[in-house]
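K.L.:
sequence first, then the predicted structure:
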Amino acid sequence: MRLITCSNSAPAYPAPTDTVLRTGAAGGLVPHLLALLRDGGDWLFPVRGRDEPRWPDRIGPVRLRPVPVDETDRRAHYETISVELLLWLFHYLHDTVAEPAFDARLGRAWAAYRRVNAAVADRVPAAADPDALVLVNDYHLMLVPGMLSGRPRVVYAHQVPWCEPDYFGLLPAAVRREILGSLLACHSVVFHSTRWADAFVRCCERYLPGVTRTGETIEHPGGRTRVVAVPLPVDAAAVRALTTADRTGAWRTELDRMADGRRALVRVDRLDLWKNHLRGFAAYDELLRRRPGLADDVWLLAVVARPRHRTPRHLAYESACRAAVARLNETWRRPKGPDPVTLLDATDPADTRHRAIAALSTADVVLINPTYDGFNLVAKEAALASETSRILLSRTAGAHDYLAPLVTSLDPCDVDATATAMQAALDRPVALPDPPSARRLRTAIGADTSADWLAAVLGTPRTGTAGRDVHPTN
């Protein structure tokens, strides 16, 4: 089966001598697409017009199809619509006192978003190969499926949460219909969690006429669309290789030095607005207020990376995080003692994954407390990197539905309860074995592949057991 994938993300910029595609990301979508394209296919992604000629026609079995777009359109498509409207919408981040406001400026930006989507759709190879599968990825390209009318095999994969109908209603009626109508042109729409899939279906039922649901199928005036929840796999082989890599070992040695004999409470994430660092820091502060002696025994390590697009809100959030860490260290640092909290920045992007896996593999407790998350692959990586660390995970992360047997559940806004969960995890004996359901899940995580994911999306499951959302919770 020929695969044609469309994404806003791209492989690492190729060197002239490259014979295989490389990832420039620490994890997530790009490595997943690289795995899917291992046997060949086409990869479409928007680029600045002046960059297109510098991309080779293909690397290995993959044909690269960079899509040149006007720089003004590119910024409006990505920054104004994809990030500041849609990404914040799906994560419930709009301050509805003032935003969004669909005025002339936002109207022009929406037109640019439509033009970029049309440019990508126009580059999809002609229907000379009608059996090819077109995989469209994420909120940057939600109008592409509707522009590929007549292609029988189009799948849209949504990598972030989907919001409930009332919040989706912040968008104007015409925009709502354009997005939903486009996605229902797909053969399948896939999410990481049943909660996001159900929210999408409820939006379709609320805002489009003639929509009914039967199991995984939505029937609508244009036909039928499957809506499924299939968690994104983690590259278990890559995680295992990273765990034993020399650079990871060097980081582990450095982290052991910084820990200075203390147990490690670790978080690994970008400084995104929904990752909820501030409440995590507040919970640690509350824990130390209850048990001040833990300041000498438990080190909070926050391994962070900066988002690709840093809005003024991101800059203010980063500043608030740094101020919170400074206050904690000022309050709880013992004379001549080490800092109780460390905010460890990414310095070398090529080193990001080594540093992250080193932190996860040495953690006694891993804190993952986003307010909302489409999935959160760090939770899966934590399960593979160490079989003894305890994982604290928000109920509102998409990964929670799947990883429930392995984790302690958090309500992300409940600081007191998060502090209690931290304390219980730290007090749990290290030698206490996982229950059988958790052991089976660790095995499934290690066996799952991107090929299993695609088979489950298409309704042709393979042998992998982690290919569906098998532990739905509310």
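P.N.:
Alright, I've got the coordinates.
K.L.:
switch to C-alpha atoms for all contacts and neighbour counts from now on
P.N.:
OK.
K.L.:
neighbours around A104, how many?
P.N.:
Residues within reach of A104, counting by other C-alpha atoms under 10 Å, total 9.
K.L.:
quick one, helices of the stretch 351-474 of the chain?
P.N.:
Taking DSSP state H, counting those that start in this stretch to define them, one finds helices in the stretch 351-474 of the chain at 352-362, 377-385, 398-403, 415-427, 436-447, 450-458.
K.L.:
run the chain-centre distance for the last one.
P.N.:
This means helix 450-458. 18 Å (C-alpha atoms, centre = their mean, to the nearest Å).
K.L.:
mind listing what L265 touches?
P.N.:
Shown in contact with L265 (C-alpha atoms under 8 Å, 6 or more residues apart in numbering): V298, W299, L300, L301, A363, D364, V365, V366, L367.
K.L.:
picking that back up, could I get the helices of the stretch 351-474 of the chain in JSON lines, plus columns for distance to R115?
P.N.:
Rendered in JSON lines, the data for the helices of the stretch 351-474 of the chain read as follows (distance: least, C-alpha to C-alpha, whole Å):
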{"stretch": "helix 352-362", "distance to R115": "34"}
{"stretch": "helix 377-385", "distance to R115": "32"}
{"stretch": "helix 398-403", "distance to R115": "31"}
{"stretch": "helix 415-427", "distance to R115": "44"}
{"stretch": "helix 436-447", "distance to R115": "39"}
{"stretch": "helix 450-458", "distance to R115": "28"}
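K.L.:
turn those helices into a markdown table, including distance to Y207 and mean neighbour count.
P.N.:
A markdown table is the format used below for these (distance: least, C-alpha to C-alpha, whole Å; neighbours: other C-alpha atoms under 10 Å):
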| stretch | distance to Y207 | mean neighbour count |
| --- | --- | --- |
| helix 352-362 | 42 | 25 |
| helix 377-385 | 32 | 23 |
| helix 398-403 | 24 | 26 |
| helix 415-427 | 36 | 19 |
| helix 436-447 | 37 | 16 |
| helix 450-458 | 25 | 21 |
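K.L.:
put this beside the first:
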Amino acid sequence: MVSEHVAQVLVASNRGPVSYSVRDDGALDAKRGGGGLVSGLSAIGPDTDAVWVCAALGDGDREAVRRTGGRLDVADTGGQRVRMLDIAPEVYADAYNGVANSTLWFVHHLLYQTPLEPAFGPEFRAQWASYEAYNRAFAEALADEAAEGAAVLVQDYHLALVPGMLRALRPDLRIGHFSHTPWAPVDYFRLLPDDIARQLLRGILGADRAAFLTQRWAGAFTACCTELLGGTGNTRIGVHGLGADADFLRERAHRPDVGERMTALREQIGTEAGGAARKTIVRVDRTELSKNIVRGLLSYRQLLAERPEWHGRVVHVAFAYPSRQDLPVYRDYTAEVQRVADGINEEFGTDGWLPVVLHVKDDFARSLAAYRLADVALVNPIRDGMNLVAKEIPVVSDDGCALVLSREAGAYEELGEDALVVNPYDVSATAAALHEALTMPVPERAERSKRLAEAATALPPARWFLDQLTALRELPV
């Protein structure tokens, strides 16, 4: 049965552009999100009939679906038509936590401790059945909403099976899939059970076009398809390196609340004995295992241990915002970040100098304040699809910053030439890169930062989205 709400452009993602909470009086509070998809859908213009399909993530979202039938009030969504799916909580939990975040995320970011994990037994197979059901719910909703020949842009590893399922339901549609994560190399991808590895690949190959953030990740996907399936079939492969939204960032970074946070951070950072401003090494991450925060702190500790000339002259401003705290391994990692930071402060700190300023409560204005103050940006992930922080800090930094960047971040492809590139596992080399960054002559730092900002903003979110849409629509029938 085809919906009366037929759309020409559809986006599917786990998280939508709005989330809900229930107030004490029973009313719903809507909170809008941001990001590339929001910018992209806004860029196609109000005359294009578009629908965003997403999942209800919590009790507030489910209550909103109950009250609206799943088609949300455009007053809550900023004018976008959104269909929110109330997938059974136990099915959603298995699909999201059991498969997407505890399996696929770990595979693509190479995070398993392989002597002990993974171990794919009956529990995982039950979770996989939920992942299939979750993907099927999206495919059916998209089939219901889409006009004849519509363009559908499916997002990320949560929805890897959707393109194949949707192709079976609606062969008339133009279907694209975009992977926001890295893609695992063949040998690591084959940690997955053989049938499930093939099912994932065939799911994405149900799309007319599969796209990735870098050529490296696209090549890894193609290699997996060649090894396990004999090729990619008729699916085209594309690369779209998401960039920073310079206009938004620069405007937002100069609002009064950011200025207030800068004043507070300067007080925490303090000054040298002679009154000069201390140097700042800034990192802003969620406490995901892939972000490599602990090794970053250990590198800073080694810098202080080996180069006492920096005592009292530098502060590491580290924002580590909790992520996925419903998973024990993430709670343990967050605790380890706090433990290592506290240890550095106990070992090296003095009455007038706190070597690490660690914040764990998410505050976007404070992050922007740190961006503006940064002398050095430390971005050292074990593996990252892109890493927008690496792109955002050079855009916002007031005086230009040196970027210490992991070669395993997708951003390395675009920023590596002007960054100080490190192996994320090499704590000693990262400590040496931090010293080099801190001692970089000001003119060189400013020139590098300018080039970094230009590269970082080459493909802003709206264009990133529209380029994919255009490429999908221009494929031969």
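P.N.:
That came through, no problem. These numbers were taken from a predicted model, which means no experiment stands behind them.
K.L.:
quick TM-score on the pair, please.
P.N.:
In this superposition the chains share a TM-score of 0.87, using TM-score structural alignment, normalised by the length of the first structure; 439 aligned residues with a C-alpha RMSD of 2.5 Å.
K.L.:
between the helices of the stretch 351-474 of the first structure, which one is nearest to A282 of the first structure?
P.N.:
A282 of the first structure lies closest to helix 415-427 among those, at 6.6 Å (C-alpha to C-alpha).
K.L.:
ok, residues contacting the closest one?
P.N.:
By C-alpha under 8 Å, 6+ apart, the residues outside helix 415-427 of the first structure that reach it are 279-280, 282-284, 286-287, 364-365, 390, 392, 408, 410-412.
K.L.:
most surrounded residue in those?
P.N.:
Most surrounded of the contacts of helix 415-427 of the first structure: other C-alpha under 10 Å gives Y284, at 28 neighbours.
K.L.:
what's the match for that residue in the second structure?
P.N.:
Aligned counterpart of Y284 of the first structure in the second structure: Y300 (TM-score structural alignment).
K.L.:
what's the answer for T342 of the first structure, then?
P.N.:
In the second structure, T342 of the first structure lands on V357 (TM-score structural alignment).
K.L.:
repeat that for F45 of the first structure.
P.N.:
F45 of the first structure maps onto C54 of the second structure when the alignment is built from TM-score structural alignment.
K.L.:
tell me who's in contact with that match.
P.N.:
Shown here is C54 of the second structure, whose contacts under the criterion C-alpha under 8 Å, 6+ apart are A12, S13, N14, R15, G16, V82, R83, M84, L85, F138.
K.L.:
from L242 of the second structure, how far out is H180 of the second structure?
P.N.:
Per C-alpha to C-alpha, to the nearest Å, H180 of the second structure is found 9 Å from L242 of the second structure.
K.L.:
mutual contacts of the two, please.
P.N.:
Residues within reach of H180 of the second structure and of L242 at once, by C-alpha under 8 Å, 6+ apart, are L213, M386.
K.L.:
quick one: which of those two has more around it?
P.N.:
L242 (28 against 20).
K.L.:
just tell me what that one corresponds to in the first structure.
P.N.:
With TM-score structural alignment defining the correspondence, L242 of the second structure maps onto L232 in the first structure.
K.L.:
counting neighbours, what do you get for the residue nearest to its match when sequence neighbours are not counted?
P.N.:
With C-alpha to C-alpha, 6 or more residues apart in numbering as the criterion, L232 of the first structure has its nearest non-adjacent residue at 6.4 Å, and that residue is H192. Counted with other C-alpha under 10 Å, residues neighbouring H192 of the first structure total 29.
K.L.:
quick one: map H192 of the first structure onto the second structure.
P.N.:
When the structures are aligned by TM-score structural alignment, the residue of the second structure matched to H192 of the first structure is L213.
K.L.:
so what's its match up against?
P.N.:
With contact taken as C-alpha under 8 Å, 6+ apart, L213 of the second structure is in contact with S179, H180, T181, P182, V239, H240, G241, L242, G385, M386, G410.
K.L.:
just the buried subset of those, please.
P.N.:
Burial by neighbour count, judged by 16 or more other C-alpha atoms under 10 Å, picks out S179, H180, T181, P182, V239, H240, G241, L242, G385, M386, G410 from these.
K.L.:
mind listing the strands for the stretch 201-350 of the second structure?
P.N.:
Assigned by DSSP state E, counting those that start in this stretch, the strands in the stretch 201-350 of the second structure fall at 209-212, 236-239, 279-286, 314-321.
K.L.:
can you tell me which of these is packed in deepest?
P.N.:
Per residue and on average, the most neighbours among those fall to strand 209-212, with a mean of 25 (mean count of other C-alpha atoms under 10 Å).
K.L.:
who touches that one?
P.N.:
Residues outside strand 209-212 of the second structure that contact it (C-alpha under 8 Å, 6+ apart) are 175-180, 204, 218, 235-241, 472.
K.L.:
ok, these vs G35 of the second structure, which is closest?
P.N.:
Lowest distance from G35 of the second structure to these (C-alpha to C-alpha) belongs to H180, with 12.4 Å.
K.L.:
in the stretch 1-150 of the first structure, mark out all the helices, start to finish.
P.N.:
Taking DSSP H, counting those that start in this stretch as the criterion, the stretch 1-150 of the first structure carries its helices at 29-36, 71-75, 88-90, 104-123, 144-147.
K.L.:
for the first one, which positions count as buried?
P.N.:
So that's helix 29-36 of the first structure. Counting neighbours by 16+ other C-alpha under 10 Å, one finds that the buried residues in helix 29-36 of the first structure are L29, V30, P31, H32, L33, L34, L36.
K.L.:
how much space separates the second one from A185 of the first structure?
P.N.:
When C-alpha to C-alpha is the yardstick, V30 of the first structure and A185 of the first structure sit 25 Å from each other.
K.L.:
the fifth one too?
P.N.:
Taking C-alpha to C-alpha as the measure, L33 of the first structure and A185 of the first structure are separated by 22 Å.
K.L.:
mind listing residues that contact the top strand by length along the second structure?
P.N.:
In the second structure, assigned by DSSP state E, the strand with the most residues is strand 146-155. For strand 146-155 of the second structure, the external contacting residues (C-alpha under 8 Å, 6+ apart) are 5-14, 142, 162-163, 172-180, 469, 472-473.
K.L.:
out of the residues you listed, which are buried?
P.N.:
Buried residues within the contacts of strand 146-155 of the second structure, defined by neighbour count using 16+ other C-alpha under 10 Å: 6-14, 142, 162-163, 172-180, 469, 472-473.
K.L.:
that older thread, of all the helices of the stretch 351-474 of the first structure, which one is nearest R334 of the first structure?
P.N.:
Taking C-alpha to C-alpha as the criterion, helix 415-427 is the member of the helices of the stretch 351-474 of the first structure that comes nearest to R334 of the first structure, at 20.5 Å.
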